[in-house]
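Engineer: have a look at this fold, sequence not included:
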């Protein structure tokens, strides 16, 4: 079972109630209990684009499955959905707003989808198909964010630094989205972050007018290097646009509902 203590030991304030509800339900699903009183909220509206509602309701239905008349096939399918949510998508979703963890998270998610015996093959294939349309995010510039990720080992960061100075070009092409879809996904099983690093990776620092001379010293010295600390402070504050935009839209909708219930207005 995956470790999700980082999400539950410290009850970090969530920007939305459905985020917090999914956290609580996931802990209950794993035979734990959230801090305070555990309760189940009544189902509300669900739109086909709101995956969060689907995840929440799937967990609830499975927990109360004895109160429904389900066939064995339906129970098994529901169990698979819940297993996918907990094993695969849970941690990725709740860390997606952390920009410096994005490159490693994306690569590790892809590797887990390629080799996860707990999930049935049809579900994994569907997830891989959807993910393959977004592999262009794993480009050489954004990959440089992983230099500031504490989940990436020092040895891997050394390898990444060597790759920057040695690699002029890569056989992993992500210039266009349609090119990413044509890649052999199984080839990613044995890849590491260093294979996404080129000399072009330095453009990330040029774009934000930040120094990158810390790359010339050993990784063990980075915590005390002023150049590295300046970069770390900056990129830790870098926002992931999709996540921020979604929260902003929800805030605007809530505010608008306080003023009027007329959809046209």
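Structural biologist: Now that the structure is in, tell me what you want to look at. Not measured: the values here are computed from a predicted model. Residues are numbered from 1 along each chain as shown.
Engineer: alpha carbons only for contacts and neighbour counts from here, please
Structural biologist: Will do.
Engineer: now do the helix or strand hosting residue 179: everything it contacts.
Structural biologist: Residue 179 is part of helix 177-181, with elements assigned from DSSP states H and E. Residues external to helix 177-181 that are found in contact with it (CA atoms under 8 Å, 6 or more residues apart in numbering): 132, 133, 134, 135, 136, 173, 174.
Engineer: by neighbour count, which of those residues wins?
Structural biologist: residue 135 (22 neighbours; other CA atoms under 10 Å).
Engineer: ok, it touching residue 174?
Structural biologist: Yes. Contact criterion CA atoms under 8 Å: residue 135 and residue 174 qualify, at 7.1 Å.
Engineer: quick check, nearest of the contacts of helix 177-181 to residue 233?
Structural biologist: Among those, residue 136 lies closest to residue 233 (CA to CA), at 26.0 Å.
Engineer: tell me the spacing between the closest one and residue 178.
Structural biologist: With distances taken as CA to CA, to the nearest Å, residue 136 is found 9 Å from residue 178.
Engineer: coming back round to it: would you format the contacts of helix 177-181 as CSV with distance to residue 227 and secondary structure included?
Structural biologist: Output for the contacts of helix 177-181, formatted as CSV (distance: CA to CA, whole Å; DSSP: H, G, I helix; E, B strand; the rest coil):
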residue, distance to residue 227, secondary structure
132, 35, helix
133, 35, coil
134, 32, coil
135, 30, helix
136, 29, helix
173, 30, coil
174, 29, coil
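Engineer: next up, a second structure to put side by side with the first:
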């Protein structure tokens, strides 16, 4: 974050810094990205339950970013190295995300029975950046194998048999969320 703040300061005082046109354009390019994409993602990062939704949103922001050469490089790197919260073994964290809509949670529950899973739950999610990412939802990353999340953590997943609107009254959900 210090480098980001420093870059913003350089941009604000670029007239006093005697930057070349190329340096000025480069710092502007960097600051635009920081302000529009990186900072919102950075502030959302501390919440593990919202990490799957935040990572998917960040990936969509990266792919749709106006500077296409920067967008491609960043999206490729993120998809290869930082997509573990979208993996079938960690995407169930989103069931405990207070900001995720009930409809999205319902779609994730349906995906448990319709999407085939992997035997290797340690693998990262594979995100096809050539596909239309704007239509992807968290349910696309949930598979039959995602139920192992609850088994591994010793969580009673019986609350998944009820509607997400009723979860806050279900002691199994309350205990799992804690």
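Structural biologist: Here it is on my side, so go on. Bear in mind the structure is a predicted one, so any value in this text is a computation, not a measurement.
Engineer: what's the TM-score here?
Structural biologist: TM-score for the superposed pair, counting by TM-score structural alignment, normalised by the length of the second structure: 0.88. Supporting figures: 175 aligned residues with a CA RMSD of 2.2 Å.
Engineer: and the helices in the stretch 151-265 of the first structure?
Structural biologist: Remark: helices assigned in the stretch 151-265 of the first structure by DSSP state H, counting those that start in this stretch are 154-166, 177-181, 203-207, 226-236, 241-259.
Engineer: and of these, who's closest to residue 194 of the first structure?
Structural biologist: With CA to CA as the yardstick, what comes closest out of these is helix 154-166 (4.3 Å).
Engineer: tell me the residues of the second structure aligned with that closest one.
Structural biologist: Taken onto the second structure by TM-score structural alignment, helix 154-166 of the first structure occupies residues 102-114 there.
Engineer: same question, stretch 64-76 of the first structure
Structural biologist: So stretch 64-76 of the first structure sits over residues 13-25 in the second structure, by TM-score structural alignment.
Engineer: can you give me the buried ones in the matching stretch?
Structural biologist: 14, 24 (16 or more other CA atoms under 10 Å).
Engineer: returning to that earlier point: what's the match of helix 154-166 of the first structure in contact with?
Structural biologist: Contacts for stretch 102-114 of the second structure (CA under 8 Å, 6+ apart): 94-95, 137-140, 142-147, 160, 163-165.
Engineer: and the furthest pair within those?
Structural biologist: 145 and 165 (24.1 Å).
Engineer: more neighbours: those two, which one.
Structural biologist: Neighbour count, other CA under 10 Å: between residue 145 of the second structure and residue 165, residue 145 has more, with 18 against 12.
Engineer: OK, contacts around the counterpart of the more buried one in the first structure?
Structural biologist: In the first structure, residue 145 of the second structure lines up with residue 200, judged by TM-score structural alignment. Residues counted as contacts of residue 200 of the first structure (CA under 8 Å, 6+ apart) are 140, 141, 164.
Engineer: now do residue 144 of the second structure
Structural biologist: 111, 112, 113, 114, 115, 116, 117.
Engineer: restricted to buried residues, select the residues you listed in ChimeraX.
Structural biologist: Buried residues within those, by 16+ other CA under 10 Å, are selected in ChimeraX with:
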select :111,112,115,117
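Engineer: nearest to residue 100 of the first structure, out of the helices of the stretch 151-265 of the first structure?
Structural biologist: Comparing the helices of the stretch 151-265 of the first structure under CA to CA, the one sitting nearest is helix 226-236, at 6.6 Å.
Engineer: which residues touch that closest one?
Structural biologist: Against helix 226-236 of the first structure from outside (CA under 8 Å, 6+ apart): 98, 99, 100, 145, 148, 210, 211, 212, 213, 214, 222, 223.
Engineer: ok, for the residue nearest the centre of the first structure, nearest residue in space, not its chain neighbours?
Structural biologist: For the first structure, the residue sitting closest to the mean C-alpha position, by CA atoms, centre = their mean, is residue 92 at 3.1 Å. Distances taken as CA to CA, 6 or more residues apart in numbering place residue 105 nearest to residue 92 of the first structure, at 6.7 Å, with adjacent residues excluded.
Engineer: any idea what the residue nearest to the centre of the first structure aligns with in the second structure?
Structural biologist: Match for residue 92 of the first structure (TM-score structural alignment): residue 41.
Engineer: I'd guessed its match sits against residue 54; true?
Structural biologist: Yes. The criterion here is CA under 8 Å, and residue 41 of the second structure meets it with residue 54 at 7.0 Å.
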